[in-house]
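Chemist: This is a predicted model, with the sequence first.
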Amino acid sequence: MEQPTLSTEVILTHPQQTIGNVQLDWSPQPGSYLDLDGKTYAVLERHHRYQLRAGRYQLHKIALYVQSAPRPLERSLVAGRWVLGDVSCRFNAQSELIRCAVNPEGPCEACQFYEQSV
């Protein structure tokens, strides 16, 4: 069965401005990446916009708050979600948005702060 498309407003967080309205056939979650007009953006937040129709609220539009970001090369699948960096490191944040506290920009390879997690 084909997934229905939904109108999605893409909003840059800083400076806050709408950078596009697109029809997506997938539901981007925070931490995922979106390519739009040749640029890559990290999804920070997702908001649903509802509209009252015939006495019922129906999902009308999705607003994605994004920031410009390169698509990371170091990702690991942990418990069904993608996290940045080397998850075997003690300092890994286990986050889709930030790699770690001591070396947030990365890369993890040959990082001087690497410590094996226990």
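Modeler: Everything's here; your move.
Chemist: drop to CA atoms for contacts and neighbour counts, all remaining ones
Modeler: Fine.
Chemist: Please look at residue 61 and residue 46 and confirm they touch.
Modeler: No - Residue 61 is not in contact with residue 46 according to C-alpha atoms under 8 Å; the separation is 10.6 Å.
Chemist: how many neighbours does residue 29 have?
Modeler: Residue 29 sits with 14 neighbouring residues when counted by other C-alpha atoms under 10 Å.
Chemist: give the contact list for it.
Modeler: If you count contacts by C-alpha atoms under 8 Å, 6 or more residues apart in numbering, residue 29 has them with 43, 45-46.
Chemist: tell me how far the strand of greatest length in the chain is from the chain's mean position?
Modeler: Ranked by number of residues, the top strand in the chain under DSSP state E is strand 39-53. Distance, stretch centre to chain centre, for strand 39-53: 11 Å (C-alpha atoms, centre = their mean, to the nearest Å).
Chemist: residues in contact with it?
Modeler: With C-alpha under 8 Å, 6+ apart, strand 39-53 has contacts from 28-35, 57-71, 97.
Chemist: buried sites along it?
Modeler: 40-44, 46 (16 or more other C-alpha atoms under 10 Å).
Chemist: Check which element follows that strand along the chain.
Modeler: strand 56-68 (DSSP states H and E).
Chemist: Put this next to the previous one:
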Amino acid sequence: MEQDSLPTDIILTHPLEHLGQIQLDWTPQPGNYLNLYGKTYAILERHHHYQYRLGGYRLHRISVYVQAAQKPQEKSWVEGRWVIGDANCRLNARSELLRCAVNPTGPCDGCRYFE
């Protein structure tokens, strides 16, 4: 196993289903998107699994919990990270997972609640 590549279990949250295990050369973060078997998934949670070897614990694999999603077209850069939607709107959640409470699926452009 390469040091830069970790086995990653992909688990669908609802209904709970193991979608498979892949090798990733990047660290998945909640709010990132992952393409797997022609579908796009939003990463909701990440869990690390360690194994004791050679006198210490080493990261052995990662599990990510995902849900089916479409990659958002609207993103804003806020405080060093990308958030969904137009961050200039007062109702924007400033989140990688949720756009806003009144129009969570978007788009922000033309939304009657935009403030």
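Modeler: In hand now; what should we look at? Quantities reported herein were computed from a predicted structural model and do not represent experimental measurements.
Chemist: could I get the buried residues of strand 39-53 of the first structure as a markdown table with distance to residue 93 of the first structure?
Modeler: Shown next, in a markdown table, are the buried residues of strand 39-53 of the first structure (distance: C-alpha to C-alpha, whole Å):
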| residue | distance to residue 93 of the first structure |
| --- | --- |
| 40 | 22 |
| 41 | 20 |
| 42 | 17 |
| 43 | 17 |
| 44 | 16 |
| 46 | 21 |
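Chemist: Now for the residues you listed: which two are most distant?
Modeler: The span of the buried residues of strand 39-53 of the first structure, defined through C-alpha to C-alpha, is set by 40 and 46 at 16.5 Å.
Chemist: Trace residue 105 of the first structure over to the second structure, please.
Modeler: In the second structure, the residue paired with residue 105 of the first structure is residue 105, using TM-score structural alignment.
Chemist: what's the burial count for that match?
Modeler: If you count neighbours by other C-alpha under 10 Å, residue 105 of the second structure ends up with 14.
Chemist: Now list the buried members of the contacts of strand 39-53 of the first structure.
Modeler: Those of the contacts of strand 39-53 of the first structure that meet the buried threshold are 28, 30-34, 61-68, 97, by 16+ other C-alpha under 10 Å.
Chemist: which stretch of helix or strand covers the nearest residue to residue 83 of the first structure once chain neighbours are set aside?
Modeler: Nearest-residue entry for residue 83 of the first structure: residue 96, 4.5 Å, with adjacent residues in sequence omitted and distances by C-alpha to C-alpha, 6 or more residues apart in numbering. Taking DSSP H and E as the definition, residue 96 of the first structure sits outside all helices and strands.
Chemist: what's the burial count for residue 96 of the first structure?
Modeler: When neighbours are defined as other C-alpha under 10 Å, residue 96 of the first structure has 20 of them.
Chemist: And residue 56 of the first structure, by the same measure?
Modeler: The local packing of residue 56 of the first structure (other C-alpha under 10 Å) involves 9 other residues.
Chemist: what's the answer for residue 7 of the second structure, then?
Modeler: Here the number of neighbours of residue 7 of the second structure (other C-alpha under 10 Å) works out to 15.
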